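Asker: One predicted model, sequence on top.
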Amino acid sequence: MKLLTCPMNGPRNIDEFQSFGPVRARPDPNATADREWSRHLFRAENRRGVVVEWWRHVPSNYFFLAERDLVSNEIIRTFDASEPRDRA
């Protein structure tokens, strides 16, 4: 059984979570054409390395962020979205 540590609920079975994909910067709505918005919304990057992703603990409906290595699928850390993303 794979465990994921929820910042609010502690270590839980990963089946209790839902992934919402990587955190991405929002394009400027005034300077972005429809084609660029479509690409931003529907085209995913396929890259290697560590990404910060949105996750949700389904039973409590708690959203948080997780740093995950895309190559090894290792969860490096999880943290509340109000915390800074850079490591101290």
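Answerer: Perfect, thanks for sending it.

Asker: going forward, measure contacts and count neighbours with C-alpha atoms only.
Answerer: Fine.

Asker: now the residue nearest the centre of the chain, what's its secondary structure?
Answerer: Closest to where the C-alpha atoms of the chain average out (Cα atoms, centre = their mean) is Glu53, at 1.2 Å. Here Glu53 is recorded as strand under DSSP: H, G, I helix; E, B strand; the rest coil.

Asker: try this one side by side with the last:
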Amino acid sequence: MRLPCPLCGLRDRREFTYYGAADYLARPPEDAPEAWDDYLHNRDNPAGETRDLWYHDGGCGAWLVVTRNTMTHEVAAAALANGGEVA
């Protein structure tokens, strides 16, 4: 799979580290062990289009939000996580 970095262009997926869903997950209270288990280990694994957070650690160091299809691995868009230009 290749990801379009808005700063570096089309790059191999091995240059990036995947950090999960781009949607914000609220941290549970410290005294709620069951909620922490869900927060850390139980995430949705949807089939179809997702928005993921990736870090370009093998390149420019940018944080990206990548819109991709988990079934086809097609990448529809990539944007800087700070609201930058869409690639």
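Answerer: Looks like it came in fine. As the structure is a computational prediction, the values presented were derived from the model and not from experiment.

Asker: circling back: do you know how far the closest residue to the residue nearest to the centre of structure 1 other than its chain neighbours is from Ala33 of structure 1?
Answerer: In this structure, Glu53 of structure 1 finds its nearest non-sequential neighbour in Pro22, 3.9 Å apart by Cα to Cα, 6 or more residues apart in numbering. Distance, Pro22 of structure 1 to Ala33 of structure 1, by Cα to Cα, to the nearest Å: 22 Å.

Asker: neighbour-wise, which of those two wins?
Answerer: Just comparing Pro22 of structure 1 and Ala33: by other Cα atoms under 10 Å the higher neighbour count belongs to Pro22, 17 against 11.

Asker: Wait, that one touches Trp54, no?
Answerer: Yes. Look at Pro22 of structure 1 against Trp54 with Cα atoms under 8 Å: they come within range, at 6.1 Å.

Asker: Any figure for the gap between Ala81 of structure 1 and Thr32 of structure 1?
Answerer: 26 Å.

Asker: More neighbours: these two, which one.
Answerer: Neighbour comparison, Ala81 of structure 1 and Thr32: the larger count goes to Ala81, with 13 against 10 (by other Cα under 10 Å).

Asker: secondary structure class for that one?
Answerer: When classified by three-state DSSP, Ala81 of structure 1 comes out as coil.

Asker: how far away is the alignment partner in structure 1 of Leu7 of structure 2 from Arg47 of structure 1?
Answerer: Superposed on structure 1 with TM-score structural alignment, Leu7 of structure 2 falls opposite Met8. From Met8 of structure 1 across to Arg47 of structure 1, the span is 29 Å (Cα to Cα).
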